[in-house]
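Colleague: what follows is a predicted protein model with its sequence.
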Amino acid sequence: MMNNETIERYGDELYEALLARRVVAPLLEREPQIRVEDAYRIQQRMVARRVAAGERVVGKKIGVTSKPVQDFLGVYEPDFGQLTSGMARSEAEGVDLGALIQPKAEAELAFVLERDLVGPGVTAADVIRATAYVSPCFEIVDSRIRDWKIKIQDTVADNASCGVYLIGEAKAHPRQLDVALAGMVLEKNGELHSTGVGAAVQGSPVHAVAWLANTLGALGLPFRAGEVILSGSQSALVPVTDGDELVCTIGGLGTCRARFHGRSAL
C-alpha cells in the first residue's frame, strides 16, 4: 500500500496537470506495484483539491463498462469517478475545448436522482424508484496521462479520465422506456457515426447504476438526492475538434446536442 505522502504527491500532480492543461507520464510506469486501491486514494486527493478550490461533488460516473475496454485495460469490472460542479456544461453553451487536453466524446444515459440510494443491497428496482428522470448526455473524457497510455490504475487515479459532461434537455422516467433495449444513434456533423443500445452497458444502464451504488455503499459513500449518475458509454470514443457538432438520439427519449469550439491543448 502506498503511503499518504506518495498518494498526495500523485493526486497533486494530476490536479496541477488539469489546471495547466498538460500531460504526465503514466503512473504505472513509475510505480509498477500501484494497486487499484491506491489509485482510488489518489483520485480522492485530486478531487479534494478541486473541492478545496470551490467546486462541489455533484455526482458520479461509471467507466470501463464495455468488454473491449475491459480487455484493453486488463480489468473485468467497471470503475468510477466523481463529477464536480466545474465539469457541467449545457447544450446552449456547448463545450469549450480550450479547457481540455486530449478530449474524446462518448454518448450515454444520465440518471438524476430524486432520493438517496444507499448500498450495498441496491437492486435495479431500487434504482428506478430513486430516479427522478433519465436524459441523453455526452461525457467528454480527457486524460492527464500522456498519449492516453492508460491501464486501470492510471485512469482510476485520474478520476476515471473525467473531463466535462453535458446533459440534454429531453427527460423521461425510466419506467417510461426500456433503457436496456432503447437504441441510440450518434451523428457527427450531420452524418451517422455509430449506433448503440443500453444493453451494451452491463446488460442495462440500470444494472450499472445499481453496481456503482453497491460498490460505493460498501465504502461508505451513498448516492444523494439531486446527484447525477453517468451510467457508461453506449458509443465508441469520438475525437472532437473546433466546429464539430455531435447529436445523440435515444429511442423513446430524445436528443442531446453538443457543439464544440476552441482548441484543446493537444
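Modeller: That came through, no problem. Numbering: from 1, shown residues only.
Colleague: make it CA atoms for all contacts and neighbour counts henceforth
Modeller: OK.
Colleague: buried residues in stretch 180-192?
Modeller: Using 16 or more other C-alpha atoms under 10 Å as the burial criterion, the residues of stretch 180-192 that qualify are Ala180, Ala182, Gly183, Met184, Val185, Leu186, Glu187, Lys188.
Colleague: against Glu106, how distant is the last one?
Modeller: Spelled out, that is Lys188. Plainly put, Lys188 is 11 Å away from Glu106 if you go by C-alpha to C-alpha, to the nearest Å.
Colleague: and if you look at the first one?
Modeller: Taking C-alpha to C-alpha as the measure, Ala180 falls 17 Å from Glu106.
Colleague: coming back round to it: and which of the buried residues of stretch 180-192 is nearest to Leu246?
Modeller: Relative to Leu246, the closest of the buried residues of stretch 180-192 is Lys188; by C-alpha to C-alpha it sits at 4.6 Å.
Colleague: next, the one to line up against it:
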Amino acid sequence: MEATVLQAAAACLERAYETGELASPLIDTYPDITLEDAYRIQQRVVRGWVERGDTVRGHKVGLASVAMQRQFGVDQPDYGHLTASMFYLEHQPIPAGRFLQPRIEPEIAFVLGAELRGPGVTVADAARAVDFVLPALEIVDSRIKDWQISIVDTIADNASSGGVVLGSTPTKLGDVDLRLAGCVLHSGGAVAETGAGGAVLGSPINALVWLANTVGPLGVSLQPGHVVLPGSMTKSIPVSAGDTVVATIAGLGSVTAVFSGGTR
C-alpha cells in the first residue's frame, strides 16, 4: 500500500480512538491489505501516541491460543504495543467508558530483567531474560465495529489492545510450571472460563520467544523492565461498568479488575 493509503487507514483508527465512532473493517475498505501493511499502520498509530507523550512499556502477543483463534476466526498470533496509559491498578476502579467494546482475558505476564533481541532467541535465552512473572488481566478492545475483525484488522488496531491490570505477587519463573498452571476466571463471583498455560502456544514462554524473534528483524528489541503479555489462557469475556473480574492462576495467585462507570 502507498504511504498515503497507510496514513488514511491509520487516521481512520485514530478517529475511532478519539471520537468513539467505530470503524468499518479495514479488510472491506482495503481488500488488498497485507500483514505487512497492517503492522505499518499499527506503527503509525503507536508513533502518534508517543509523539503526544505516551511511552511504550512493553508488548503483547494476541491470538496465541486455539480458543482465541477460534473465537475470532484467525489462524495465527499477532503482536501489539503496551503503553504507559494502558496500565491500571488492581482493585482500583477502571472507567469502563474509556473503552468501546471491552472484553477481558487472563494471562501470565512476563517482566523482563534483561534485553531480548531476535532473531535467534531460544527458550533458554527467554527464560534467562525473565525477572519474574505476574498474574494479569488484559482488557482487549476493538475500534472495528462489532468485533468484525480479520487478522489484518486486529494487527492494524494494535492487536486490539485496551488495558492491562497486573497482580501484585511476583513469582520467579523457576517456581512455577507455566504449561500446567491452571486458571479460573470469575466474573461477578461466578466461574466464566477455565484454562491453563499450555493453551498459549504450548507454553507462554514460547510466545515470548515468538515475539522476540518476530520483532527482532524489524529492529525492535524487548527491553529490561518491559511487560510482555503472551496471550490468553481462555476465551475472552465481555465486561461493562459494575463488573468485577478475578483471575486465579495456580502458583501465581490472583488479580482483580473492578470496572466503574464514567465516560470517555
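Modeller: Ah, there it is. These numbers come from a predicted model, not from an experiment.
Colleague: about what we covered before: possible to save the buried residues of stretch 180-192 of the first structure as JSON lines with secondary structure and distance to Asn159 of the first structure?
Modeller: Shown next, in JSON lines, are these (DSSP: H, G, I helix; E, B strand; the rest coil; distance: C-alpha to C-alpha, whole Å):
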{"residue": "Ala180", "secondary structure": "coil", "distance to Asn159 of the first structure": "26"}
{"residue": "Ala182", "secondary structure": "coil", "distance to Asn159 of the first structure": "29"}
{"residue": "Gly183", "secondary structure": "strand", "distance to Asn159 of the first structure": "29"}
{"residue": "Met184", "secondary structure": "strand", "distance to Asn159 of the first structure": "26"}
{"residue": "Val185", "secondary structure": "strand", "distance to Asn159 of the first structure": "27"}
{"residue": "Leu186", "secondary structure": "strand", "distance to Asn159 of the first structure": "25"}
{"residue": "Glu187", "secondary structure": "strand", "distance to Asn159 of the first structure": "28"}
{"residue": "Lys188", "secondary structure": "strand", "distance to Asn159 of the first structure": "27"}
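Colleague: show me the strands in the stretch 1-150 of the second structure, by range?
Modeller: Counting by DSSP state E, counting those that start in this stretch, the stretch 1-150 of the second structure has these strands, from start to end: 56-62, 78-83, 87-89, 93-95, 103-112, 130-140.
Colleague: contacting residues around the residue positioned nearest the centre of the first structure?
Modeller: In the first structure, the residue lying closest to the centroid (C-alpha atoms, centre = their mean) is Lys61, at 3.9 Å. If you count contacts by C-alpha atoms under 8 Å, 6 or more residues apart in numbering, Lys61 of the first structure has them with Phe80, Gly81, Gln82, Leu83, Ile229, Leu230, Ser231, Gly232.
Colleague: who wins for most neighbours among these?
Modeller: Leu230 (32 neighbours; other C-alpha atoms under 10 Å).
Colleague: surely it is in contact with Thr65?
Modeller: No - applying C-alpha atoms under 8 Å as the test, Leu230 of the first structure and Thr65 come out as separate, 11.4 Å apart.
Colleague: ok, back up a step: nearest to Gly242 of the second structure, out of the strands of the stretch 1-150 of the second structure?
Modeller: Minimum separation from Gly242 of the second structure across those (C-alpha to C-alpha) falls at strand 93-95, 9.3 Å.
Colleague: how close does the closest residue to Ser203 of the second structure other than its chain neighbours sit to Pro204 of the second structure?
Modeller: What sits nearest to Ser203 of the second structure in space, not counting adjacent residues and going by C-alpha to C-alpha, 6 or more residues apart in numbering, is Arg179, at 4.9 Å. According to C-alpha to C-alpha, Arg179 of the second structure and Pro204 of the second structure sit 7 Å apart.
Colleague: repeat for Val56 of the second structure
Modeller: 21 Å.
Colleague: look at the two and report which has more neighbours.
Modeller: Neighbours around Val56 of the second structure and Pro204, counted as other C-alpha under 10 Å, are more numerous at Pro204. The numbers are 28 against 17.
Colleague: list the residues that contact the nearest residue to the more buried one once chain neighbours are set aside.
Modeller: Nearest non-adjacent residue to Pro204 of the second structure, counting by C-alpha to C-alpha, 6+ apart: Pro230, 5.6 Å away. By C-alpha under 8 Å, 6+ apart, Pro230 of the second structure lies in contact with 60-62, 64, 107-110, 200, 204-205, 207-208.
Colleague: and the equivalent of Pro230 of the second structure over in the first structure, what element?
Modeller: Alignment note (TM-score structural alignment): Pro230 of the second structure maps to Ser231 of the first structure. In this assignment (DSSP states H and E), Ser231 of the first structure forms part of strand 228-233.
Colleague: please apply the same query to Leu192 of the first structure.
Modeller: Per DSSP H and E: strand 191-197 holds Leu192 of the first structure.
Colleague: what's the average distance of that strand to the second structure?
Modeller: For strand 191-197 of the first structure, the mean deviation from the second structure after alignment is 1.2 Å (mean C-alpha distance after the TM-score superposition for the first structure).
Colleague: got the buried residues for that strand?
Modeller: Buried-residue list, strand 191-197 of the first structure, by 16+ other C-alpha under 10 Å: His193, Thr195, Gly196, Val197.
Colleague: packing partners for that strand?
Modeller: strand 183-188 (3 or more C-alpha pairs under 8 Å, 6 or more residues apart in numbering; DSSP states H and E).
Colleague: now the strand it packs on and strand 191-197, what's the angle there?
Modeller: 150 degrees (axes from the mean of the first three to the mean of the last three C-alpha atoms, to 10 degrees).
Colleague: what's the average distance of strand 183-188 of the first structure to the second structure?
Modeller: Mean for strand 183-188 of the first structure is 0.9 Å (mean C-alpha distance after the TM-score superposition for the first structure).
Colleague: where does that strand end up in the second structure?
Modeller: Under the alignment (TM-score structural alignment), strand 183-188 of the first structure falls on residues 182-187 in the second structure.
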